[in-house]
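Student: I'd like to go over a predicted model; first the sequence, then the structure.
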Amino acid sequence: MLNRHVIRGALALVLLALAGLGAWSYSLPPASAPADMPPLATGEMDAMLAALKPPRPRRPLVAIVSINDATETTDYLMPTGILRRAGVADVVMLATGPGPVKLFPALTVQADATLAHFDAQHPEGADYVIVPAMSRDDDPAVLAWLRGQSRKGAIILGVCAGAKVVAAAGLLDGKRATTHWYYLQDMLDKHPSIAYVADRRVVADRGVATSTGISASMPMMLILIEAMAGRQKAEAVARDLGLPAWDARHASHAFKLTRPFATTVLGNVLAFWNRERIGVELRSGMDEVSLALVADAWSRTYRSRAVSFAATSQAIETRDKVRVIPEAAPADLSSARHMAAFTDQRPAQALDRTLQAIAGRYGARTADVVALQLEYPWRASP
């Protein structure tokens, strides 16, 4: 009898919680209408390029920092892959400690060095430090290291919610900045002296640059390449990425929490029995930028999770020397739906095709949920 009352009570609490969530979701605005991006002011891009010029007269040294237990997949791998294929700087993937770096929402990689090893090898510091989103904004080792690199003259670039980490280090105080739409208000509440700049994918101010959501890594890195090596080099890399145009323009108001987003996520989460593992085969020489985008996107549906696999347990080296550690063997994924990772496609096309595949499998609204998380201007549903 007691068990029956407990079960009934638990069910009542669940129903009340669901009712509350339903009421909350219907209080949200409907889907955002497609929006035009406001134009750039005369000289705005020139000023940004000047702000991102290499701080020292040498081949630039770029350090991309991470914490071992949870660093955002695309934020960490896309800057690495784009800058390395440009060949205009030395790019080092760093972690707070030795061992693998577990990325979220997918993939595991091996960093090139720890922060301590980098400091021993480069006491003068990096020219640029790229800060991805991390599960913790206040990791003491990261914050202290960022402050030290800034004091040595490095330009700090916060990618996506990595801006929150940069802000936690005190490096955005009194400066103009942006970040991922979902984390913007939290950052401004914690750091009220930051001057938010709307409708810009990239904002640079006095030794620090920040970007909007995850997909902004691509235009941000192209702007950085142009600052380092000129427009012609940036255009060549953009062609390799499959990106026809890029600049700092953005339609910020098109990215916000909406009713379709909330109800779709809620529905997908509640369908807990309907989960899939999507196998992503690792192959030597594959494009790490395409890999990151594909694995990231499939792991943001609230219906599926990308799992990397290979015939070996050893790390697989990608096109630009990123070491990706397989998470499973082929036999472990016998029940998974193996899917083409589109690594034969240029990264921009790989992302578009993956979103189309997600729409085909889980519906247009789920694909829109993924695109909104990536802050990517793409919509499948009307």
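Tutor: Received the coordinates, thanks. Residues are numbered from 1 along each chain as shown.

Student: going forward, measure contacts between C-alpha atoms and count neighbours the same way
Tutor: Fine.

Student: Can you verify Leu13 is assigned to a helix?
Tutor: Yes - using DSSP: H, G, I helix; E, B strand; the rest coil, the secondary structure at Leu13 is a helix.

Student: how deep is it tucked in, by neighbour count?
Tutor: The tally of other residues near Leu13 (other C-alpha atoms under 10 Å) stands at 12.

Student: got it, and Arg346?
Tutor: For Arg346, using other C-alpha under 10 Å, the count is 18.

Student: So it versus Ala238, what's the distance?
Tutor: 10 Å (C-alpha to C-alpha, to the nearest Å).

Student: Val65 against Pro132, yeah?
Tutor: Yes - Val65 is in contact with Pro132 according to C-alpha atoms under 8 Å; the separation is 7.2 Å.

Student: Show me which of the two is the more surrounded one.
Tutor: Pro132 (29 against 26).

Student: ok, that one to Ala154 distance?
Tutor: Counting by C-alpha to C-alpha - Pro132 and Ala154 are separated by 16 Å.

Student: Can you tell me, leaving aside adjacent residues, what's nearest to Ile88?
Tutor: Actually, residue 88 is Val. It isn't Ile. The shortest distance from Val88 to any non-neighbouring residue, by C-alpha to C-alpha, 6 or more residues apart in numbering, is to Ala229 (6.7 Å).

Student: surely that neighbour meets Ala86?
Tutor: No - in this structure Ala229 lies outside contact range of Ala86 using C-alpha under 8 Å: 9.2 Å.

Student: what about versus this one:
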Amino acid sequence: MSRLLAILLALFTASPALARPLVVILADARGTETTDLVAPYAVLAESGTVEVKIIAPTLAPVRLMPGKAWVRPQATFAQLTREPDVVVIPFMMPAYDPVRDAWLRERAKRGARIVAICAGAETLARGGLLNGREATTHWFELKRLAKAYPNVRWRRDRRWIVDGPITTTAGVTASIPASLALLRDLAGEEVMRATAARLGVPLPVQAHDGAAFRVGTDAAMTGLSGWANAWRGEKVAVRITDGFDDLAFATALDAWSRTNRSEAFPSQGAVSRHRLAVIAPEKLPRAGRMVEPRNGDPTTALNDIAAAYGKATARYVALTLEHPYWLEVTRAPPRTPPRSWP
């Protein structure tokens, strides 16, 4: 018997797939925020140390928002063959779904770690999973959620907050450093650093000045001006081919879709290097601009937008993404530049 146990143990340790943590990312066909969904998938898949799947109640294509694109879920709830170690909840529309919420509560009861990205925190708050805990969310939603859920200790000074088995993040682009921090917990510092380097993104920095994100006169005017001219907005194609970089595509699609001056979509349907299937519009618009997603750092897309439409528009996009680019261009530059922007 001892020899049989030794053989079984050897087989188990020789198969990394058996030992890898399972992380599932929820999605809803009716609408799921682009970076909220793709960033955790891309970061964890790139590491090679985590099994990660995008799951939904059905295999219907998931509409990415903003942007004009869809992705295919990789499994349904019913198709999962084992309990996930981590469940990630991006911002989805509608915010409430009884089947999805019941499934999530059951995973929490069974001990899964829960990670809510951006306004996905509302799903947890509504289900009572944040009661008595510290949490954060997108800056624009904080006041409303603080009023609706007073039993939660809402904070503005962190890009992500871990309170026991629950993690919440600030807005949209906080999904990238928070996913790297999760990867560090699951696979270690060395794996996290190597993954960040390959993706071309800074190492995670948790400190955050969320109170500095607010709609001032300049941002309001930029946004209104964009909306007023949306009817003549530029058609922007994000170039992808099979094997494309998931994270670079997502940050480009998301950022160019928020300018109020352009409509962004993938140049064609393709499958990423991590087997994420992206579906383009059935009838592709005629592109006035083709953009190349070069790396996953949102600063790259924001700089490209500044070059195309001016710094005011890039600042407005950074505000909606809750990205530190907003702080960098709003304030006087520090005497010593920071080592990295999250």
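Tutor: Ah, there it is. If you're wondering where the values come from, they're calculated on a predicted model, not measured in any experiment.

Student: what's near enough to touch the counterpart of Leu241 of the first structure in the second structure?
Tutor: Superposed on the second structure with TM-score structural alignment, Leu241 of the first structure falls opposite Leu199. Leu199 of the second structure makes contacts with Val43, Glu46, Leu247, Asn295, Gly296, Asp297, as judged by C-alpha atoms under 8 Å, 6 or more residues apart in numbering.

Student: so of those, which ones are in strands?
Tutor: Among those, no member falls in strands (criterion: DSSP state E).

Student: all strands of the stretch 1-150 of the second structure, in order?
Tutor: Per DSSP state E, counting those that start in this stretch, the stretch 1-150 of the second structure carries strands over the ranges 22-26, 32-33, 51-56, 62-65, 69-71, 75-76, 86-89, 113-116, 134-135.

Student: Turn those into a markdown table, columns for distance to Leu319 of the second structure.
Tutor: Below are the strands of the stretch 1-150 of the second structure laid out as a markdown table (distance: least, C-alpha to C-alpha, whole Å):
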| stretch | distance to Leu319 of the second structure |
| --- | --- |
| strand 22-26 | 25 |
| strand 32-33 | 16 |
| strand 51-56 | 27 |
| strand 62-65 | 17 |
| strand 69-71 | 23 |
| strand 75-76 | 34 |
| strand 86-89 | 22 |
| strand 113-116 | 20 |
| strand 134-135 | 20 |
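
Student: Select, out of those, the one closest to Lys235 of the second structure.
Tutor: strand 69-71 (13.4 Å; C-alpha to C-alpha).

Student: Not counting the closest one itself, show me its contacts.
Tutor: Pro61, Val62, Arg63, Leu64, Phe265, Pro266, Leu276, Ala277, Val278, Ile279, Ala280, Pro281.

Student: Now which residue in the first structure aligns to Arg156 of the second structure?
Tutor: So Arg156 of the second structure corresponds to Ala198, using TM-score structural alignment.

Student: Now do the contacts for that match.
Tutor: Thr178, His250, Ala251, Ser252.

Student: Trace stretch 210-225 of the first structure over to the second structure and give me the residue numbers.
Tutor: Taking TM-score structural alignment, stretch 210-225 of the first structure hits residues 168-183 over in the second structure.

Student: how far does the matching stretch stretch from start to finish?
Tutor: Stretch 168-183 of the second structure: ends 15 Å apart by C-alpha to C-alpha.

Student: Outside of it itself, list whatever touches it.
Tutor: 35-36, 39-40, 43-44, 47, 115-119, 121, 135-139, 156, 158-162, 191-192, 196, 202-206, 298, 320-323, 342.

Student: again, only using 7 Å
Tutor: 35-36, 39-40, 43-44, 115-118, 121, 135-139, 159-162, 192, 203-205, 321-323, 342 (C-alpha atoms under 7 Å, 6 or more residues apart in numbering).

Student: mind listing which of those are in helices?
Tutor: Thr35, Asp36, Ala39, Pro40, Val43, Leu44, Ala121, Trp139, Met192, Leu321 (DSSP state H).

Student: from those, which two are the most distant?
Tutor: Longest span within those, C-alpha to C-alpha: Trp139 and Met192, 26.7 Å.

Student: Could you find the closest non-adjacent residue to Thr195 of the second structure?
Tutor: Ser47 (5.5 Å).

Student: In the first structure, point me to whatever sits opposite the one you found in the alignment.
Tutor: By TM-score structural alignment, Ser47 of the second structure lines up with Ala86.

Student: same deal with Val87 of the second structure?
Tutor: Aligned partner of Val87 of the second structure by TM-score structural alignment: Val129.

Student: Quick one: residues contacting its match.
Tutor: Going by C-alpha under 7 Å, 6+ apart, the list of residues near Val129 of the first structure reads Val62, Ala63, Ile64, Ala154, Ile155, Ile156, Leu157.

Student: returning to that earlier point: distance to Thr330 of the second structure and neighbour count for the contacts of strand 69-71 of the second structure - can I get that in a markdown table?
Tutor: Formatted as a markdown table, these follow (distance: C-alpha to C-alpha, whole Å; neighbours: other C-alpha atoms under 10 Å):
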| residue | distance to Thr330 of the second structure | neighbour count |
| --- | --- | --- |
| Pro61 | 39 | 20 |
| Val62 | 35 | 24 |
| Arg63 | 33 | 23 |
| Leu64 | 29 | 28 |
| Phe265 | 29 | 28 |
| Pro266 | 31 | 27 |
| Leu276 | 36 | 23 |
| Ala277 | 37 | 19 |
| Val278 | 35 | 22 |
| Ile279 | 37 | 22 |
| Ala280 | 36 | 17 |
| Pro281 | 36 | 14 |
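
Student: Thank you, goodbye.
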